[in-house]
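*Asks:* give the three-dimensional model of this entry:
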Amino acid sequence: MKILGVDYGDRRIGLSISDELSIIVHGLPLLEISYMEEGVEQVVSIATEKNVDEIVVGLPKNMNNTIGERAKIVLDFVEKLKTCVNIPVVTWDERLTTIQAGQMLSDVKMTHSQKKRHLNTVSAQIILQSYLDAKKRTNKI
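*Replies:* You can find the predicted model right below:
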């Protein structure tokens, strides 16, 4: 089962994809967008091209588990995405993934702007790996 991981942002969308066995996750090229519908179109195109079975979108909940403004925007993106694909689109708690991704990139020899461009992709990889790990723990893969 091939799954696409998505870290949605207003200007950048980080993407990751699992292998057919849902074991290994790797990053895909960063999407640069100008508006939400463009992001939906590009994610749908990649999901179709890569023949994925499911899409997992990181949901940036507040630390107290509430839905804030940023999460509402992501949920709007998810609803638009669901109308364009015939596969499951689910959200997954992405709290602290950007911080974790930043820590992972902190020791890499890149300029600040290069690290910033990789941050969303690494976040998408963390989101998807976390989702897969949870599914394995509950034997749902």
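
*Asks:* all contacts plus neighbour counts: C-alpha atoms, from now on.
*Replies:* OK.

*Asks:* could you pull out the strands for this protein?
*Replies:* 3-8, 12-18, 25-32, 54-59, 89-93 (DSSP state E).

*Asks:* export the ones you listed as TSV, with columns for mean neighbour count and distance to Ala101.
*Replies:* Listed next are those as TSV, based on neighbours: other C-alpha atoms under 10 Å; distance: least, C-alpha to C-alpha, whole Å:
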stretch	mean neighbour count	distance to Ala101
strand 3-8	28	12
strand 12-18	24	12
strand 25-32	18	12
strand 54-59	24	13
strand 89-93	17	15
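
*Asks:* out of those, which comes closest to Val108?
*Replies:* Val108 sits nearest to strand 25-32 of all those, at 16.2 Å, using C-alpha to C-alpha.

*Asks:* ok, back up a step: in JSON lines: the strands of the chain, plus distance to Thr66.
*Replies:* Putting these into JSON lines (distance: least, C-alpha to C-alpha, whole Å) gives the following:
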{"stretch": "strand 3-8", "distance to Thr66": "18"}
{"stretch": "strand 12-18", "distance to Thr66": "23"}
{"stretch": "strand 25-32", "distance to Thr66": "28"}
{"stretch": "strand 54-59", "distance to Thr66": "11"}
{"stretch": "strand 89-93", "distance to Thr66": "11"}
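
*Asks:* between these, which one is closest to Asn120.
*Replies:* The nearest among these, by C-alpha to C-alpha, is strand 12-18 at 4.3 Å.

*Asks:* one more to line up against the first:
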Amino acid sequence: EVTMAVDYGTARVGVAVSAGLLARPVEVIPNRTPDQLLAQLQRLARDELVTRWLVGLPTNADGSEGEQAAVSREFAQWLADAQPLPVFLWDEHGSSQQAQAQMIAAGMKQKRRKEMLDAWAAAQFLQQYVDRDGWGVEQVWPLEGEKDG
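*Replies:* The predicted structure is shown next:
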């Protein structure tokens, strides 16, 4: 299984991938139009032989969901409807802070950190997903009995 993680934002979308052991940041896509975003995500998915999507779900420190979580849920449903691969949601709480710390520890310059933060954040929550063997993931699609084939 190859999983592509998406850190969705209204301005930028971070993408990371894992074939089962380690997650790696791939790129940050400017979020201009839905069609353009879908085309770029599908290109990356083809290049990486992706079999599933993992969309980050931003939660508050107490586990509750705010406005950005609703936006991410809407994006995950849109992605599920727009292409054939299954889509899952994963709690991404703290991933940006962890990514920032990792990039600083790796000696990345500030400009590069800013450019790549969303992809590294996606890699952070994807690594958590891999380390926990997917335990606690929320399935968006396929729901039981839907999209057979």
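
*Asks:* let me see the TM-score of these two.
*Replies:* TM-score for the superposed pair, counting by TM-score structural alignment, normalised by the length of the first structure: 0.85. Supporting figures: 136 aligned residues with a C-alpha RMSD of 2.0 Å.

*Asks:* now which residue in the first structure aligns to Gln40 of the second structure?
*Replies:* Following TM-score structural alignment, the counterpart assigned to Gln40 of the second structure within the first structure is Gln42.

*Asks:* count the neighbours of that match for me.
*Replies:* 16 (other C-alpha atoms under 10 Å).

*Asks:* equivalent analysis for Pro58 of the second structure, please.
*Replies:* 26.

*Asks:* got a list of what the alignment partner in the first structure of it touches?
*Replies:* In the first structure, the residue matched to Pro58 of the second structure (TM-score structural alignment) is Pro60. Going by C-alpha atoms under 8 Å, 6 or more residues apart in numbering, Pro60 of the first structure touches 67, 70-71, 74, 93-95.

*Asks:* now the longest helix along the first structure on the second structure. Mean distance?
*Replies:* The single longest helix within the first structure, with elements called by DSSP state H, is helix 112-137. Comparison of helix 112-137 of the first structure with the second structure after fitting gives an average deviation of 1.5 Å (mean C-alpha distance after the TM-score superposition for the first structure).

*Asks:* now which residue in the second structure aligns to Asn86 of the first structure?
*Replies:* So, by TM-score structural alignment, Asn86 of the first structure is matched to Pro84.

*Asks:* now the longest helix of the first structure, how far from the chain's geometric center?
*Replies:* Helix 112-137 of the first structure sits 7 Å away from the centroid of its parent chain (C-alpha atoms, centre = their mean, to the nearest Å).

*Asks:* now stretch 103-123 of the second structure
*Replies:* 16 Å.

*Asks:* buried residues in that stretch, which are they?
*Replies:* 103, 113, 116-123 (16 or more other C-alpha atoms under 10 Å).

*Asks:* give me the contacts around that stretch.
*Replies:* For stretch 103-123 of the second structure, contacts defined as C-alpha under 8 Å, 6+ apart pick out 5-7, 12-17, 23-28, 56, 95-100.

*Asks:* rerun that using 10 Å as the cut-off
*Replies:* 4-9, 12-18, 22-29, 54-56, 92-102, 124, 126-127, 129 (C-alpha atoms under 10 Å, 6 or more residues apart in numbering).

*Asks:* next one: Asn51 of the first structure from Asn86 of the first structure, what distance?
*Replies:* Separation of Asn51 of the first structure from Asn86 of the first structure (C-alpha to C-alpha, to the nearest Å): 11 Å.

*Asks:* which of those two has more residues huddled nearby?
*Replies:* Asn51 (13 against 10).

*Asks:* hang on, isn't Val44 of the first structure packed against Val85?
*Replies:* Yes. Between Val44 of the first structure and Val85 there is a contact at 6.8 Å, judged by C-alpha atoms under 10 Å.

*Asks:* joint contacts of those two?
*Replies:* Joint contacts of Val44 of the first structure and Val85 (C-alpha under 10 Å, 6+ apart) are Ile55.
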